[in-house]
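In: model the following, please.
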Amino acid sequence: MRVLGINALFHDPAAALVMDGRIVAAAEEERFSRRKHGKRPIPFSAWELPELSARWCLEQAGLTPAELDAVAYSYDPELARPADQLGLNDPWDHLRQEYARRAPEFLAEALPGLDPAKVRFVPHHIAHAASAGQASPYPDCAVLVLDGRGECGSHLAGRYANRELAVLGTQSLPDSLGLFYEELTQHLGFLRSSDEFKVMALASYGRPRFLDRLREYVHLEDEGGFRARPVPWSSLVPPRAADAPWTQDHADAAASAQACLEEVLLGLAGRLHERTGEETLTLAGGVALNCVANTRLHRDGPFRRIWVQPAAGDAGTALGAALHVAHQKETVEAMPTAALGRGWSDDELRAWLERADVPYEEPADIADTVADELARDGIVAWFQGRSEYGPRALGHRSLLAHPGYAGNLERLNAVKGREEFRPVAPMVLAERAA
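Out: Sure thing, here's the model as predicted:
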C-alpha cells in the first residue's frame, strides 16, 4: 500500500510516504521553502499545503500522485466543534475547519492526478499516537500524547498491543498543557507556537517560586485527566517586550511553569503505567519536545524505557497519519532512523560548492580532520546524509565545538544568533551512551 501522509492545518506542515509498510521518506516543508515552521498557525494559513515536501516524497519512490492508494490528512474536521463551545477565544477558527473539509480538493489541485476520494481524515491525536506507538521499535507500549490542541482535545493516553491502539483516556479543551506553555511563551516576549524551547531553557536560570500559584490553575484532577486553565501571568510577573532584557522574575516564571508541567506529566505517566503495566512509554505531541520534562519522566517516572518521536510536534502527524492508514491494510515497520529527509550525493555537493566558488578539500579521513579542528578550538559545520525529520539536529546537520574550552557555549550561540541562555547538546561515543 502506498500512503502519503500530510500535516497542514496548524503549523509545521510536513509530508511522509509509507510504502508496503515501510517508511520511505518524511520531511517538513520548511526544509524546502526555508520559512521557519513552514507557516504561522493562524486560520488564514490553514489551506496552505506542504506541496514541496509532498512532491519530494513522491520523487523518492518514483511515484506519481495517481499511483497513491491513499493520502492520510492528520485532522478530522467531522470531530471538531465551534471554538466558543470548546472554551477557546478563536473567532476565525471556523475558517480552519472549512479549509480542512476542503482538503481533498486542495490536495488534488496541488498534486495533479490525485483522486480526491483517496484522501482519508485521521484524528489529530490518533496521528500523533501512531507517530510514537507505531513508529517505535516496541510493538507493545503505552503512549502519551500532549500538545496545544487537536479537533476538540489536547491529550490522549493509550496502549499499543501488537501495534493496535486502545485509547484509555483523553482531555477536552480548553484544558491544555500545550496552551499553558504557549501563553507564557508569549508573555515572556517570545514567539508563540515557535519559541517554547526558549522558555524551557530560561527555566534553568530560575527558581520555581510561583509554583504554588500555578497549581491553582494547572493540576491533575482526582477523577482523571487534568485542569489547565488560563493563568493571569501579569499578576505574577510583568510581560517582557521582545527586544527587552529578561529579568530574574521572568526566569522564575519559566522555572515555575516547567516544574508545574513536569508534575502533571509525572502524574499522567503514573496513572497510565498503573492501567497498562507496560515497561515502555512512547511520547508524541508538541509537549514531548520538552527534553527537560522527558528527562524527568525517565529519571523519576515508573516506566523502564521512554521512546520519543523525534518529530514530536505537528510535523510528526504526517508520518503518524500515514502509518495509521497503512496499518489498517498491512503490517508496518518501525521508524529505522530520523534521517528521513532530503540528502545530496557527493557529485551534487561538489557542483554546489563550485557554483558558489567555495574552496574545498576532500580529506581521506574526515573524522580525523574534524577531530584536529575541534582540538584547535575550531567550530565545524557537520553535514552528512539525509536531513533529520523533526526540529532537532541529531548528527546530520549539526555545529560541533570542543566542550573543554571555556566560552564555546557563548561562541556557538553567537554564531547561531541565539540568546545567551540557550543550551547545547552533548555528543558522546555510541558505546558510552546510556
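In: okay, CA-based contacts and neighbour counts for the rest of this
Out: Fine.
In: now the strands for this structure?
Out: According to DSSP state E, the chain carries its strands in the segments 2-7, 14-19, 22-28, 70-73, 119-121, 141-146, 153-161, 164-172, 218-220, 226-228, 280-284, 305-308, 380-383, 397-400.
In: how far off strand 2-7 does the second one point, in degrees?
Out: Angular relation of strand 14-19 and strand 2-7 on a 0 to 180 degree scale: 160 degrees, by axes from the mean of the first three to the mean of the last three Cα atoms, to 10 degrees.
In: now the other sequence, so there's something to compare against:
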Amino acid sequence: MLICGVKTTHDGGVALVEDGRLVFSIEMEKLGNNERYAKIKDFATVFELLAEHGYRPEDVDHFVLDGWYKTHKVQSWHGQEFEAVLAPYRRGLLDDDLLRAYPNSVQDLPYLSFTHYAGHVASGYCASPFARAGQGSYVLAWDGWMFPFLYHVDGRTRKVTDCGPLMPVIGDSYLQLGQLFAPFDEPIEYPHILGLAGKIMAYIALGEVRPEAVEHIDRTIDAAFHAVLAGRPDDDRFYQVGNGVEILKRIKKSVALAGVEPADMLASIHHALERRLVEGVRRKVAAADLPDRNLVVVGGCGLNIKWNSALRDSGVFGTVWVPPFPNDSGSAIGTACAAMLTRTERVALDWDVYSGPALKDSTPLPGWHQEPCELRDLARLLHDNDEPVVFLNGRAEIGPRALGNRSILAPAGSPKMKDLLNEVKEREFYRPVAPICLEESAPEIFSPGTPDPYMLFDHAVREDWKDRVPAVCHLDGTARLQTVNRAENAAVHELLTHYHELSGIPLLCNTSANHKGSGFFPDVRSAMEWGRVRLIWSDGTLFTRAD
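Out: Predicted coordinates:
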C-alpha cells in the first residue's frame, strides 16, 4: 500500500510510505534554500515530488493531510485556490479515539486527515525500536499549542490509551515566557520565532536556578490554572487550545519576580517546567499501572535535550527514545503513519534518517578549484589546517538537526573554533557547537556518552577532556552529542576514524550547512554562493576557493 502524508502548514513536508517503508520525507525548507519552517505554497509540489521519485498520483492509495487548529485551509493548486478540510489539532468532537480518521475529498481526489497530535504520536511510536520489537510504549506528546499529554500504545492491539494531561502549560509557554526577559525581549517575526526555544535552552547556561523564583513560578501557574479551569481539573476535555492560551496570558502577567536577573529567571522557568513534567509523568504512569516502561517523546518540546535527559534520568522508564523529527518536521511522516496503523496490518515503520532530498547537480562558481579527495585526505586536511569544511554527502537528514550529511565540520581542539563557527553562522556567542563523535569512543569523553545518533539528550564533558575539546564544551560543561557508527553513516564514521588516528581525538565540531534563515544547502553551488567557508567537500571531491 502506498501512503502519501502531507503537512501544509509551517514545517511543511511530504512523506511517502510504501508497504511500511519510508521512501522519502522532504521538508519544504530543504528545497532550493527555502526559508526555515516553510509551508507548502502550492499543492503541485506534492505531485512534483512524487514524479521525481517515479510515482504518479494514481499510484497512491491514500493521501493523508495533517490536522491543524484551523480546520478549513485555503490552499493553492497551480495557482487556483481550493479549500481543504482538516482534522482538528488534538481531538475531534465526537469521540476520544486519537486515530479517528476524517475523510474528505477535493476536486475528486479523496484524502484522509488525522489530528495533529495523532500524527505526532504515530510518528514517534511507529518509528521507535519498541514498535519494531512488538512492544508497547508510553508516548509523551507536547507541542506548541497543546498541553503535554501522555498516551500509551499497545504494540499488539494498536490500541491508543489517553492517560491524560500532565500539567496546564502549553508548549508555546517556554518561548513566550522567555520573550519577557532580556535578551529575548525584542520582537521576532514569524516564522523565525519558532527557533527561539532553542536559543533560550542554550542561554540558560548563563543563569542560575533560584529557589524563590521557582516557587513564584509554581504559584503563578497554579493560580492561572485554577482561574481558568476552576472546578474542572479532572476533566481533560477542557485542556484545549483556547484554555491553554488563556492560562498562558495570565501567567505572563505576573511571572517576573523583582530582584531576579533575567538569566536566572529563564533558568528557573526551565527548571520549574522540567520538574512539573517529570512529576506529571511519574503520577500518570503510576495511575495507569501498565507493565511497559518504554517512553517516546514527541512534539516540538521533544527538541529540549535537557527535559529529555531529565525524563531519562527520572527512573520511571527503562528506555527513553526520541525520533530525529519530534517536532512538526515529522508531521508528514506522522500523518502517513496514522493511516498505516489504521489502514494496514503494519505497525513499525522501516525508515532511515537520511531520507531527505538528494544533492542537486550544480555548476561550480568561477574562482573555485576542484580535485578528488578521499576521506583519509580530508581527515589530514582537517588535522593540518585547523579550519572548517562544508561537508555535503548523499541524501539530506530528515528533521531539524544536521547529522553529518549537510554539516560544517571542524576540529574541536581550539576554544577559538566555537567563536569562529558562531561568527561564520552569524549566531550569538552563547550558542553551543555540537560534537559528532565515534560511538565507540563517546563514553570515554562524555557522561553518560550512551548512543545518541540524533542529538537529543544532554551529556556532560568529562573533566579530563574539557581542555582537549573546548570548542564543543558548552558554558555549563555539557554537550549536545551526536554519536555515529558505521551502519548509521559510513562516510562520517570513516572520516572520524582517520581523524582519530591522526589527532587522538575521535570527534569533530558539527553545525548545520545553510544560509542564515534557510534550510540545508541543496547543492554545492549554494555553499559556494554563501562563501563563508573556504573548503567544501562533496561525494569525493574537494572544492577550494581560489583566494
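In: on that earlier part again, among the strands of structure 1, which is nearest residue 104 of structure 1?
Out: strand 119-121 (5.7 Å; Cα to Cα).
In: mean distance, the closest one to its aligned residues in structure 2?
Out: Aligned to structure 2 and superposed, strand 119-121 of structure 1 gives a mean residue distance of 1.1 Å (mean Cα distance after the TM-score superposition for structure 1).
In: just to revisit the earlier point, any chance of the strands of structure 1 in TSV, with distance to residue 429 of structure 1 too?
Out: Shown next, in TSV, are the strands of structure 1 (distance: least, Cα to Cα, whole Å):
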stretch	distance to residue 429 of structure 1
strand 2-7	34
strand 14-19	30
strand 22-28	27
strand 70-73	38
strand 119-121	42
strand 141-146	28
strand 153-161	32
strand 164-172	35
strand 218-220	39
strand 226-228	40
strand 280-284	24
strand 305-308	20
strand 380-383	16
strand 397-400	14
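In: any idea which of those gets closest to residue 391 of structure 1?
Out: strand 22-28 (9.0 Å).
In: what does that closest one rub up against?
Out: 12-18, 38, 50, 53, 57, 60-61, 315, 318-319, 332-336, 340-342, 388-390 (Cα atoms under 8 Å, 6 or more residues apart in numbering).
In: residue 226 of structure 2: neighbouring residues, count only.
Out: 14 (other Cα atoms under 10 Å).
In: now it. Nearest residue, chain neighbours left out?
Out: residue 233 (7.9 Å; Cα to Cα, 6 or more residues apart in numbering).
In: to residue 248 of structure 1, which of the strands of structure 1 lies closest?
Out: strand 218-220 (22.4 Å).
In: ok so, going back, buried ones among the contacts of strand 22-28 of structure 1?
Out: 12-18, 38, 50, 53, 57, 315, 318-319, 332-335, 340-342, 388-390 (16 or more other Cα atoms under 10 Å).
In: identify whichever of the strands of structure 1 lies nearest to residue 237 of structure 1.
Out: Using Cα to Cα, these put strand 218-220 closest to residue 237 of structure 1, at 17.4 Å.
In: in the closest one, what counts as buried?
Out: Here strand 218-220 of structure 1 shows 218-220 as buried, counting by 16+ other Cα under 10 Å.
In: and what of stretch 371-385 of structure 2?
Out: Buried-residue list, stretch 371-385 of structure 2, by 16+ other Cα under 10 Å: 373, 375, 378-383.
In: stretch 66-77 of structure 1 too?
Out: By 16+ other Cα under 10 Å, the buried positions in stretch 66-77 of structure 1 come out as 68-77.
In: I appreciate the help and will end here.
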